[in-house]
Structure formats: structure tokens, C-alpha cells
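> Have a look; sequence and predicted model below, questions after that.
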Amino acid sequence: MLELYSLSGCPYCAKVESKLEALGLDYERHEVPRRRTNRSTVEEVSGQRGVPVLVDTENGVTGMPESDDIVAYLDRIYG
């Protein structure tokens, strides 16, 4: 199961969501608070408070940040 920590209106998050949809992948989306100081859940998962963050437990990914890295990963593993 793929999980994406994301924020509405975030262009980097939208880029990852577009890739997930283009690949036809099911994922659970977690909307994070707009204020970075309120993103403790994201920090617990990835060690930082920025989004997007991908979790892919089947492949041992516990909290991948950076939209370009996530898109490249999705292409490599699921593309």
C-alpha cells in the first residue's frame, strides 16, 4: 500500500499525485496541516516537515521526501 503525505495547493505534491494517477496506482492520501509547525506526523514518518512524502512499505520505503525523487522512484519501481 502506498501512502502520500500531501498538502492541497502544493505544486510538488500535485506532481507526485499526477504520477501516481498516470501509473494507475492506488494510494492513501494524508492531508497535512498548512502550518509546518503542526506537521508532527510527517516529521515522525520522514524526519522532516516538508511535503510530499511517500511511504511504500512493500518496498521498504518508510518516508521518501522530494517530489523529483519520488517521481523517479515511482517510474523505476512501478513504471
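Received, thanks.
> contacts, neighbours, all on C-alpha from now
Fine.
> give me the number of residues near Leu7?
19 (other Cα atoms under 10 Å).
> who touches it in this structure?
By Cα atoms under 8 Å, 6 or more residues apart in numbering, the residues touching Leu7 are Cys13, Glu31, Val32, Pro33, Arg34, Val51, Pro52.
> what do you get for Val71?
Lys15, Val16, Lys19.
> Now do the helix or strand hosting it: distance to the chain's middle.
Here Val71, judged by DSSP states H and E, is contained in helix 67-78. In terms of Cα atoms, centre = their mean, to the nearest Å, the centre of helix 67-78 is set 10 Å apart from its chain centre.
> Check it against this one:
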Amino acid sequence: MAITLYSLDGCPYCEKVHDALDENGVEYETEWVEALHSKRDEVKRVSGQRGVPVLVDDDHGVTMSESENILRYVEQTLAR
């Protein structure tokens, strides 16, 4: 499974997503991003915006932002 989570250290919304992925046994990689929005070119490239968290699920061809949307996706699609 190829899942990447773009995250910012100390971001409470990102932490919720990390917790949900861990609790549901989802294997993923974390790409830590810079605090300055202007330095988040990789996030912009993959998602079209610079906010985090952003989840990329290559297996399902899904890229999404907004923690609530990601949490729903984890529960409905990725949970084991």
C-alpha cells in the first residue's frame, strides 16, 4: 500500500490523522512539511494547495485534504 501523509509537526489536525492511521493499522509514510506556506511546493504539486494534512493514496488514486474528510476516508476505506 502506498500512502503518504503530508504533515506539519505540531499541527493538531495532522495529529488526528496520524492517530487514526495508526489506530487502524494503516501503513503510511510521512512527509514533514515546512511551517511557511511558501515553502510547501511539494504539497502544492500533489494537491493543488499548500495546507496540511494531505493524504495521498496511490493504490486508490486518491489525494485529499481537510482532516475530517481524511478521517472519514481512513475509517471507510483503509481501516482493517
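Received, thanks. The model shown is predicted, which means the values in this text are computed figures rather than measured ones.
> returning to that earlier point: using the aligned residues only, give the average distance of the helix holding Val71 of structure 1 to structure 2.
Compared with structure 2 after fitting, helix 67-78 of structure 1 deviates on average by 0.5 Å (mean Cα distance after the TM-score superposition for structure 1).
> need the helices for structure 2, in chain order.
Counting by DSSP state H, residue ranges of the helices within structure 2 are 12-23, 41-47, 67-73.
> And Arg50 of structure 2, how close does it get to Lys39 of structure 2?
Noted for Arg50 of structure 2: a distance of 9 Å to Lys39 of structure 2, by Cα to Cα, to the nearest Å.
> Just give the closest residue to the residue of structure 1 most remote from its centre, not the sequence neighbours.
Distance from the centre of structure 1 peaks at Thr37, with 18.3 Å (Cα atoms, centre = their mean). Sequence neighbours aside, Arg49 is the residue nearest to Thr37 of structure 1 in space, at 7.8 Å (criterion: Cα to Cα, 6 or more residues apart in numbering).
> The one you found - how many residues pack around it?
20.
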